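Colleague: Sequence and predicted structure, then a few things I'm wondering about:
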Amino acid sequence: MQDDVINIALYLRAQANKNPHTCALMAPIEGTFSFLTRPVYIRKTFAELEEESNGVAHILQRKGIKRGNRVLLMVRPGINLIVIAFALFKIGAVPVIMDPGMGVKNFLSCIQKTNIDALIGVPLAHRLSRIFFPYFKNVHTRVVVRSGGFSREIKKRGLFRDFPLAQTKRNELAAILYTSGSTGAPKGVCYEHGMFDSQIRMIRDFYGIQPGEVDMPMLPIFALFNPALGMTTVIPKMNPSKPAQVKPELIVQSILDNNITNTFGSPAIWHKITEYCAKNEIKLPSIRRILMAGAPVSDALMERTQDLLPGGVVYSPYGATEALPVTSIEAVARKLAKRQGLVGKGTCVGKALPGMEIRIIRVSDDLIQGLSDDLILPKGEVGEIIVRGPTVTREYYHLAQETAFAKIKDGQTFWHRMGDIGYLDKNDNLWFCGRRVERVVNGDKTYYTDCCESIFNQHEHVYRSALIGLGPSEQATPAIVIEPHPQFYPQNREEETAFKRALLDLAKQNEVTQDIDQLFFYKSFPVDVRHNAKIHRLTLAHHFNKKLKPINV
């Protein structure tokens, strides 16, 4: 690969030449009867994936899509999505990817900001674009994708010949990936071709991924990396827009049937899988590594998942859409940190990956023009996490103010503000304490979500908890909202009172939470649309600030 030409599609072409007959993709056939637990798969080799993406690139180019066009992809996860994405990379066009569950208002706002040139999507997507025509008025090319994809048209027109790859540069825009908007409005993150290339190399080298492995990505975007890594992609039988509703028996069966060696999924997914495996006494011997991310991963969940792997390792990488990965930690290392008695001190997320740098600065809700020594905090002191490295994105698309707030200049380079609070310990491990906007300030004392919630989460009847603030932002009263395991939700005042007493006893034993005496119960927390795992604490705070009726003993 030439140093001045970087294009993720070059990796696919290299795999097609080196391993043409190796299976690249396996996807469940749409319309498989729901009572079948073992779906029938369509298979594509690397040569077939290369050939088909060439054909689609020819078709899209003939329809008017060209280098630099911003193309909204509204296609269901599967073979079509991957083929179309690689076709766009070959053209040099820019895929725009949004979460389908972000809500109509956010979706239309993102469309308006992005000013898309083309729409490639299923028939429903095109119907919606006509209903909301003013937001799509600049779209000059529309391509309808049906379940069969483009195979028939490629054969009919004989479009099997090579497609000349766009000679995209390292700093050229490759894709616009929207954040989930879990703590604010979704923003379009600009990924350059060089950043994708750096991500691929970093993930491959750090986790030791080898060609010939079999991956099941439970977040569709990760499937785009697999051809570059030489891995076979097995697309799971699940609705990626609702990962918490996954049927664990289908995922487990697919892992066992296809000898999956690698998989990525959110804590919400692995919570269900570990429960199912424990109940049915199932182990997952083929898996070499599990990457679990998307929200803070509890020590207990990492331990339960690790117990399923006779020869594998559970990792929890830390990062964000704007910078991924930043750090990584293994289940064994997390367990060691837990044994050190650091409950209430945050969650250890590991050391920086090679090439990544981390600093902790004084917490600020304001714009920071440049990095200075007086901003940087020493090890052990809690502050705002900032990162720098080859996988850190430069800007949000057409959001100058948001970009200026999120980036800090440092000479000829810049740092990204993660929006998280944490600290570095004496061994350079990063500890996560919570989101900056979700901290609760009460005069001279500040409460951090991850630190406080870990105390209450120790109770065996608690599924998860959420720190919220009641009242004015600078003098907010800290309160905890509890989501019990369904079978332990209090059914009457007596059970409620007893449950609260037990929780407050836990709180009094730790200086982090000893001042907290306001407590609420909530049956099912609002969570993010992408991973179904990040708690919408600000939504909960708004709800309970309106009620202001805490449970009193």
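Modeller: Sure, I can see it.
Colleague: alpha carbons only for contacts and neighbour counts from here, please
Modeller: Will do.
Colleague: ok, so what distance separates residue 53 from residue 14?
Modeller: From residue 53 over to residue 14 the distance is 14 Å, taken as CA to CA, to the nearest Å.
Colleague: of those two, who's got more company?
Modeller: A side-by-side neighbour count of residue 53 and residue 14, using other CA atoms under 10 Å, places residue 53 first with 30 against 18.
Colleague: From what I see, that one and residue 91 are in contact.
Modeller: No - with the criterion set as CA atoms under 8 Å, residue 53 and residue 91 do not qualify as a contacting pair; they are 10.4 Å apart.
Colleague: Got another one to weigh against that:
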Amino acid sequence: MSPSLYTLIEASLPADRARTAIEAPDRSRGPRIWSFSDLLDTTARYAALFVRLGLSRGDRVALQTEKSPEALAVYLACLRGGFVFLPMNIAYRADEVDYLVGNAEPALVICDPSLEPVLSEVCTRRAVPNLLTLDPDAGGSFIDAAAGVTGEVEPAECAADDLAAILYTSGTTGKPKGAMLTHGNLASNGLALRDSWRFTEADTLLHALPIFHAHGLFVACHCALLSGAKMIWLRKFDREDVIRELPRSTVFMGVPTFYTRLLSGEDFSHAPVSHMRLFTSGSAPLLAETFEEFRARTGHAILERYGMTETGMNTSNPYDGERRPGTVGFPLPGVEVRVMSDEGAALGAGEVGGLQVRGPNVFRGYWRMPEKSAEEFTSDGWFRTGDVAMIDADGYVHLVGRAKDLIISGGFNVYPKEIEELIDDMPEVLESAVVGVPHADFGEAGAAVVVLRAGRHLDEAALIARLKDKLANYKVPKRAFFVEGLPRNTMGKVQKNLLRENYRNACEAG
């Protein structure tokens, strides 16, 4: 048996447990300060409460609350006691929650008080034995129940393959799939990131991400906890709050939308980030234009990396060395990547194919979906990511798109990212997305959905004419549509499934 991820985290914290672990600014009431001792004590009480409620090792604990230090302590209590953590997006509606609760069968659900009426019905219908509430200001029945708990729950010893968390993927088709992440998956990835990104207890991480997602919960929190770094804990991204807190921070992690919002005003420049050592970006592609503008404005090169719910982080641009815009860097320590043809042949530098990964970071499979799990792995143990990629001659990984985003037009493969990059380079364009829609003659054709810069004009004919000068005709979208903004999920990813549905009849006339 190896130590649990919790034991590894506890051993990584500073010797001086009175140091600040989390500072949660509050404009109206002043900051809430948690020392590392506070965090450990709270975690121990929560784990003891779980036992008092009748939970056994391996039982699931579902959490649907706003971001708070207490929510993080719930996660750590699961790790401490050998329970399985199930975070749920606060924005999920009744039907979505009903499916997840029915599928995961948690022994305890903790929700925001505003969601209790809905969750009460779900938990009754799904025979969940325990439902408690937790609000972001440290109130609710969960806090009340934990207040009087005494006694210790010794940190569970766990094998690397023991389950630590289930995160449901936001698949574009079918029901969400529960990715089973083990103590070994999370520990190996957390240590690889901590070391690759040079985290130490001298760091202060400005945390503005949600924690129902792998980016905010695992990437950000594990880097801090496994190095003993302090976190400034914002409930959400607020441009004013971020700019105010940056001078007290050393690391910031964001999605591309965070960076475009920071750059949207002239008040953001080199001054507030002069002592920052690292900005990272993930969860969605970072435009090369955003990378270059950020570097010109601040002097910092954003470090882009690549991961997914099922694997944690797979690759990263280097901490030392060239961070190339438009790439996601090299495999992290312990992770292998390869690009394969549809026929299963390994492809060489510059060739485009399916990206596969292998390593201790790769998940155990999908919860209660053994057939689906088996489909996603090759016979020699590599996980099929579903991403289309190319590895260049220098070893940098370039993501071309998702396999499901591939357009097959008249028998030819069309990769949307190639077209999107050309559209995004047009001076009138802010951003774009290209999706495949049904076409009478070609089976499928591209439709471009474009957001223009304020005050700029471009029409469909002109856009398509420019693309015809640069692309083979089969790659050129048959239609172009101009919109105020692209639909995105909570992590900033463009929801191409919605675009495909909205524009499915765009080429009906052929």
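Modeller: Looks like it came in fine. If you're wondering where the values come from, they're calculated on a predicted model, not measured in any experiment.
Colleague: TM-score for this pair?
Modeller: Aligned and superposed, the two chains score 0.89 in TM-score terms (TM-score structural alignment, normalised by the length of structure 2); 497 aligned residues with a CA RMSD of 2.8 Å.
Colleague: Touching stretch 470-487 of structure 2 from outside, list them.
Modeller: Stretch 470-487 of structure 2 is contacted from outside by 409-410, 412, 414, 419, 432-434, 445-452, 460, 463-464, 467-468, 494-496, 498-499, 506-507, using CA atoms under 8 Å, 6 or more residues apart in numbering.
Colleague: what residue of structure 1 takes the place of residue 62 of structure 2?
Modeller: Under the alignment by TM-score structural alignment, residue 62 of structure 2 pairs with residue 72 in structure 1.
Colleague: picking up where we left off before, can you select the buried ones from the contacts of stretch 470-487 of structure 2 in ChimeraX?
Modeller: One line in ChimeraX is enough to select the buried ones among the contacts of stretch 470-487 of structure 2; burial here means 16 or more other CA atoms under 10 Å:
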select :409,414,419,432,433,434,445,446,447,448,449,450,451,452,463,464,467,494,496,499,506,507
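Colleague: Out of the contacts of stretch 470-487 of structure 2, name the ones that lie in strands.
Modeller: When the contacts of stretch 470-487 of structure 2 are checked against strands (DSSP state E), the matches are 409, 412, 414, 432-434, 445-452.
Colleague: Give me the nearest residue to the residue positioned nearest the centre of structure 1, chain neighbours excluded.
Modeller: When CA atoms, centre = their mean is applied to structure 1, the residue found nearest the centroid is residue 294 (4.2 Å). Of all residues not flanking residue 294 of structure 1 in the chain, residue 266 sits nearest, at 5.4 Å (CA to CA, 6 or more residues apart in numbering).
Colleague: tally of neighbours for the aligned partner of the one you found in structure 2?
Modeller: When structure 2 is aligned by TM-score structural alignment, the residue opposite residue 266 of structure 1 is residue 255. By other CA under 10 Å, 22 other residues sit near residue 255 of structure 2.
Colleague: how close does the aligned partner of residue 526 of structure 1 in structure 2 get to residue 432 of structure 2?
Modeller: Under the alignment (TM-score structural alignment), residue 526 of structure 1 maps onto residue 487 of structure 2. Remark: distance between residue 487 of structure 2 and residue 432 of structure 2 (CA to CA) = 11 Å.
Colleague: swap in residue 127 of structure 2?
Modeller: Counting by CA to CA, the gap between residue 127 of structure 2 and residue 432 of structure 2 amounts to 45 Å.
Colleague: same check, this time on residue 300 of structure 2
Modeller: Counting by CA to CA - residue 300 of structure 2 and residue 432 of structure 2 are separated by 25 Å.
Colleague: With residue 148 of structure 2 instead?
Modeller: From residue 148 of structure 2 to residue 432 of structure 2 the distance is 54 Å (CA to CA).
Colleague: residues touching residue 506 of structure 1, list them.
Modeller: Contacts for residue 506 of structure 1 (CA under 8 Å, 6+ apart) come out as 455, 456.
Colleague: what about it, distance to residue 349 of structure 1?
Modeller: With the distance defined as CA to CA, residue 506 of structure 1 ends up 24 Å from residue 349 of structure 1.
Colleague: Break down the stretch 351-500 of structure 2 into its helices, ranges please.
Modeller: Applying DSSP state H, counting those that start in this stretch to the stretch 351-500 of structure 2 gives helices spanning 370-375, 416-424, 460-468, 496-502.
Colleague: oh sorry, the question was meant for the stretch 151-300 of structure 2
Modeller: With DSSP H, counting those that start in this stretch as the criterion, the stretch 151-300 of structure 2 has helices spanning 183-196, 214, 221-225, 239-245, 256-262, 288-298.
Colleague: could these be laid out in JSON lines, adding distance to residue 271 of structure 2 and mean neighbour count?
Modeller: Formatted as JSON lines, the helices of the stretch 151-300 of structure 2 follow (distance: least, CA to CA, whole Å; neighbours: other CA atoms under 10 Å):
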{"stretch": "helix 183-196", "distance to residue 271 of structure 2": "27", "mean neighbour count": "22"}
{"stretch": "helix 214", "distance to residue 271 of structure 2": "31", "mean neighbour count": "22"}
{"stretch": "helix 221-225", "distance to residue 271 of structure 2": "25", "mean neighbour count": "25"}
{"stretch": "helix 239-245", "distance to residue 271 of structure 2": "10", "mean neighbour count": "15"}
{"stretch": "helix 256-262", "distance to residue 271 of structure 2": "13", "mean neighbour count": "18"}
{"stretch": "helix 288-298", "distance to residue 271 of structure 2": "8", "mean neighbour count": "17"}
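Colleague: Just put the ones you listed in JSON lines and tack on distance to residue 440 of structure 2.
Modeller: Converted to JSON lines, these look like this (distance: least, CA to CA, whole Å):
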{"stretch": "helix 183-196", "distance to residue 440 of structure 2": "46"}
{"stretch": "helix 214", "distance to residue 440 of structure 2": "41"}
{"stretch": "helix 221-225", "distance to residue 440 of structure 2": "50"}
{"stretch": "helix 239-245", "distance to residue 440 of structure 2": "46"}
{"stretch": "helix 256-262", "distance to residue 440 of structure 2": "36"}
{"stretch": "helix 288-298", "distance to residue 440 of structure 2": "35"}
